[in-house]
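Participant: Generate a structure from the sequence data that follows.
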Amino acid sequence: MLKLNQVHHIAIICSDYERSKRFYTEVLGLKIVREVYREARQSYKLDLIVGDRYQIELFSFPSPAPRPSRPEAAGLRHLAFEVDALDEAVFHLKEFGVEAEPIRVDEFTGKRFTFFTDPDGLPLELYEV
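Facilitator: Presented below is the predicted three-dimensional model:
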């Protein structure tokens, strides 16, 4: 039987590297682990750390193909971030001009959550614990 230990990283391809870099570092506050430019691919790769455990790899490629981004499109539905205080997190997003959907309550866990999008329309979620 295959034994998976944990999620190692999440890879995201962006359409505007500088815009997405600002969003993930300044708006979401993720820390940069490493940034490299790969000449052969004409691509940046930015490694970001979430908390002290998970890593997001932000890639830039020339002319990436568009993809469906609504939460109900086939493929990855969304990326969820755990927060302690949802109201504070939503207020923080608004300070940067990022609009979140109205806060909802998970009918099974009773926990509050909301969705918003990154600069390319990738659905992101804040989930309060």
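
Participant: Only C-alpha atoms from now on, for both contacts and neighbour counts.
Facilitator: Noted.

Participant: Which stretches in this protein count as helices?
Facilitator: 17-22, 86-95 (DSSP state H).

Participant: can you tell which of those is closest to residue 32?
Facilitator: Set against residue 32 and scored by CA to CA, the helices of the chain come closest in helix 17-22, at 9.5 Å.

Participant: Give me the residues contacting that closest one.
Facilitator: Contact partners of helix 17-22, identified using CA atoms under 8 Å, 6 or more residues apart in numbering, comprise 14, 44, 46, 58-60, 118-119.

Participant: how about the residues you listed in TSV, adding neighbour count and distance to residue 6?
Facilitator: Formatted as TSV, the contacts of helix 17-22 follow (neighbours: other CA atoms under 10 Å; distance: CA to CA, whole Å):
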residue	neighbour count	distance to residue 6
14	24	25
44	19	26
46	21	21
58	20	19
59	22	22
60	22	25
118	16	24
119	17	27
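
Participant: Would you do the same for the sequence below? I want to compare the two.
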Amino acid sequence: MPIKNVVVNCTDVQRSVEYYTKFLELRVVGEPTPQRAVLDAVTATIELRAVGNGRDQSTWSPDDLQKGFRHIGFKVDRLDERADVLKAAGVEFKLDPLDAEGEVRICFFYDPDGTLLEMIQGDLQYAAVLDADGVARERALGVPRRPRLDHVAVTIEDRAATSDYYHEHYGFSFIGTIEQPHDQRGFSIGYLKGGDTVLEVFTYEVDKTSREPQLDVAGFAYAELAGDPPTDLTTATAPDGTSVYVDPDGFAFAVGSEA
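Facilitator: Below you'll find the predicted structure:
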């Protein structure tokens, strides 16, 4: 089952709509309001919600050793051309375009309220393929005509436990790994595929920090998965009353039907 929707809190919905439609070619669904807008990202939607608390109120850190949400990734064509447009507009980058492990090209940058985004170009060449059919389905998606939501990345403590949980409850398949041999922290990435989307899970062999999800400040709020509500996780309530579940690593998600 896929990631259906990603909720991103923002201090100015119209500004964020303009950002995501201009730089990532997401398409507006329905009629935006000052409080909310929904954007089509091909394989899922990005939902922008207004909050009063800005980036300075967030406890999220760009240090990948903080467990929980890390970034939202979009598969793109013409990555360098797109990055040049972002840079010309003064968008803040965390990582300039480069060739990465797995024979892909990537870059990282921030949205207007500090949510970290990634663009990735090319098909990953996995260090280990664990589900050949899943990898084949991923590659069958082809080169996107416009940027599509590819993954949500999280830092976790225990890859096996995370893989087992999201497979059992939400049907995600562990399709492969990418290793980072030059990273002295013992960095490895696992890919859990659900439908046309992926949970990208970071593991490290060094100590990590934790944070409680913040549903009422600017930045990533939660992802929405297709499936049934869990019965074994801590719950929180979003400002609009949505029940949100928090896994042991602090990753927040809601659930809904596949329709």
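
Participant: of all the helices of structure 1, which lies closest to residue 7 of structure 1?
Facilitator: Closest among the helices of structure 1, using CA to CA: helix 17-22, at 21.8 Å.

Participant: In structure 2, point out the residues matching that closest one.
Facilitator: Following TM-score structural alignment, the aligned partner range for helix 17-22 of structure 1 in structure 2 is 13-18.

Participant: in the superposed pair, what's the mean gap between the matching stretch and structure 1?
Facilitator: Averaged over the aligned pairs, stretch 13-18 of structure 2 sits 2.1 Å from structure 1 after superposition, using mean CA distance after the TM-score superposition for structure 1.

Participant: Give me the distance between that stretch and the centre of its chain.
Facilitator: Distance of stretch 13-18 of structure 2 from the chain centroid (CA atoms, centre = their mean, to the nearest Å) equals 19 Å.

Participant: Would you mind measuring from residue 32 of structure 1 to residue 93 of structure 1?
Facilitator: For residue 32 of structure 1, the distance to residue 93 of structure 1 equals 20 Å [CA to CA, to the nearest Å].

Participant: Which two among the contacts of helix 17-22 of structure 1 are spaced furthest apart?
Facilitator: Farthest pair in these (CA to CA) is 44 and 118. Separation: 17.8 Å.

Participant: mind listing what the most centrally placed residue in structure 2 touches?
Facilitator: With distances taken as CA atoms, centre = their mean, the residue of structure 2 nearest its centroid is residue 152 (2.1 Å). Contacts for residue 152 of structure 2 were tallied using CA under 8 Å, 6+ apart; they are 69-73, 198-200.

Participant: again, but for residue 43 of structure 1
Facilitator: Going by CA under 8 Å, 6+ apart, residue 43 of structure 1 touches 37, 59-62.

Participant: so how far is residue 70 of structure 1 from it?
Facilitator: Distance of residue 43 of structure 1 to residue 70 of structure 1, given as CA to CA: 26 Å.

Participant: Can you tell me which of the contacts of residue 152 of structure 2 is nearest residue 106 of structure 2?
Facilitator: residue 73 (9.6 Å).
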